[in-house]
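Colleague: have a look; sequence and predicted model below, questions after that.
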Amino acid sequence: MSLNNLAAHLSQAGDRKGALHPSSEAVRIRRALAAQHPDAYTPALAGSLNNLANHLSYTGDQQGALHLAHEAVHLYRALAQQHSDAFTPDLASSLNNLANHLSETGDRQGALQ
């Protein structure tokens, strides 16, 4: 969580490229944790993927952002199928992020779906 917070603060302070390192590190750590304990850490991984996707988008890496946004949606879909009350709002937010990234890559039709 601290790495995600650091990335957010760096980005808000105007250091959008600097935000990539802590955000990427958060994803790496949470991937490892989710691999060992998926029930406990998959939600945090999905959130970190969304954060990193946004930071990548801010620095112009639209394709990288799109890839991670798709991954976050995939994880939140699975979580929402298991626990709809808990994860449907996160899925909706993640779908909104994906639509934004699709639009930024020129796939406006895909963003509408």
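Modeller: On my side now, so go ahead. Residues are numbered from 1 along each chain as shown.

Colleague: going forward, measure contacts between C-alpha atoms and count neighbours the same way
Modeller: Fine.

Colleague: now name the helix or strand holding the most centrally placed residue in the chain.
Modeller: Taking Cα atoms, centre = their mean as the criterion, Asn50 is the residue nearest the geometric centre of the chain, at 1.1 Å. Taking DSSP states H and E as the criterion, Asn50 maps to helix 38-58.

Colleague: A further structure is provided below for comparison with the first:
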Amino acid sequence: MGTTGTTQRETLAGEGALPTLFKSEARATIIEAFVTNRNRELNVSDIARLSDTSRTTVYEQLERLTELGIVEEVEVGGTTRYTLNNDDELANTLYKLQGLTLHRLFELDDDVEL
């Protein structure tokens, strides 16, 4: 290590996997739509409604999320639907993360006096 005062870890802040994954609020809300509807097959309109995002944005983000393996395409009666990829480690981790986060938030709410 050099004497510049910063470590490799410090210089990579903001350039890692999580900022890339959650680069935009739209992507985060679309991921949340899939995680909260884990075993449902959603069409683009469903995803747009659940994430309060435009259909154009949904199409853009679906391309990236399917490339990452988090979401998978499912053909149903000649139409394309999308679902959280339950065979993907990252998708499962995101599902668990949301559950743990909600659990922790509920615990915090119980500690707050109204």
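Modeller: It's in. If you're wondering where the values come from, they're calculated on a predicted model, not measured in any experiment.

Colleague: drop the TM-score for these two in here.
Modeller: With the length set by TM-score structural alignment, normalised by the length of the first structure, the two chains reach a TM-score of 0.29; 57 aligned residues with a Cα RMSD of 4.7 Å.

Colleague: buried residues of the helix holding Asn50 of the first structure, list them for me.
Modeller: Residues of helix 38-58 of the first structure classed as buried by neighbour count (16 or more other Cα atoms under 10 Å): 41-58.

Colleague: kindly report the same for stretch 94-111 of the first structure.
Modeller: Buried-residue list, stretch 94-111 of the first structure, by 16+ other Cα under 10 Å: 94-105, 111.

Colleague: sort out for me which of those residues are in helices.
Modeller: 94-104, 111 (DSSP state H).

Colleague: dump those into TSV; add distance to Ala32 of the first structure as well.
Modeller: Shown next, in TSV, are those (distance: Cα to Cα, whole Å):
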residue	distance to Ala32 of the first structure
Ser94	21
Leu95	24
Asn96	26
Asn97	24
Leu98	24
Ala99	27
Asn100	28
His101	26
Leu102	28
Ser103	31
Glu104	30
Ala111	31
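
Colleague: mind picking the two most distant members of those?
Modeller: Ser94 and Glu104 (15.2 Å; Cα to Cα).

Colleague: and the residue nearest to Leu75 of the first structure when sequence neighbours are not counted, how close does it get to Leu6 of the first structure?
Modeller: Excluding the flanking residues, the one nearest Leu75 of the first structure by Cα to Cα, 6 or more residues apart in numbering is Ala46, at 6.1 Å. In this view, Ala46 of the first structure and Leu6 of the first structure are 18 Å apart by Cα to Cα, to the nearest Å.
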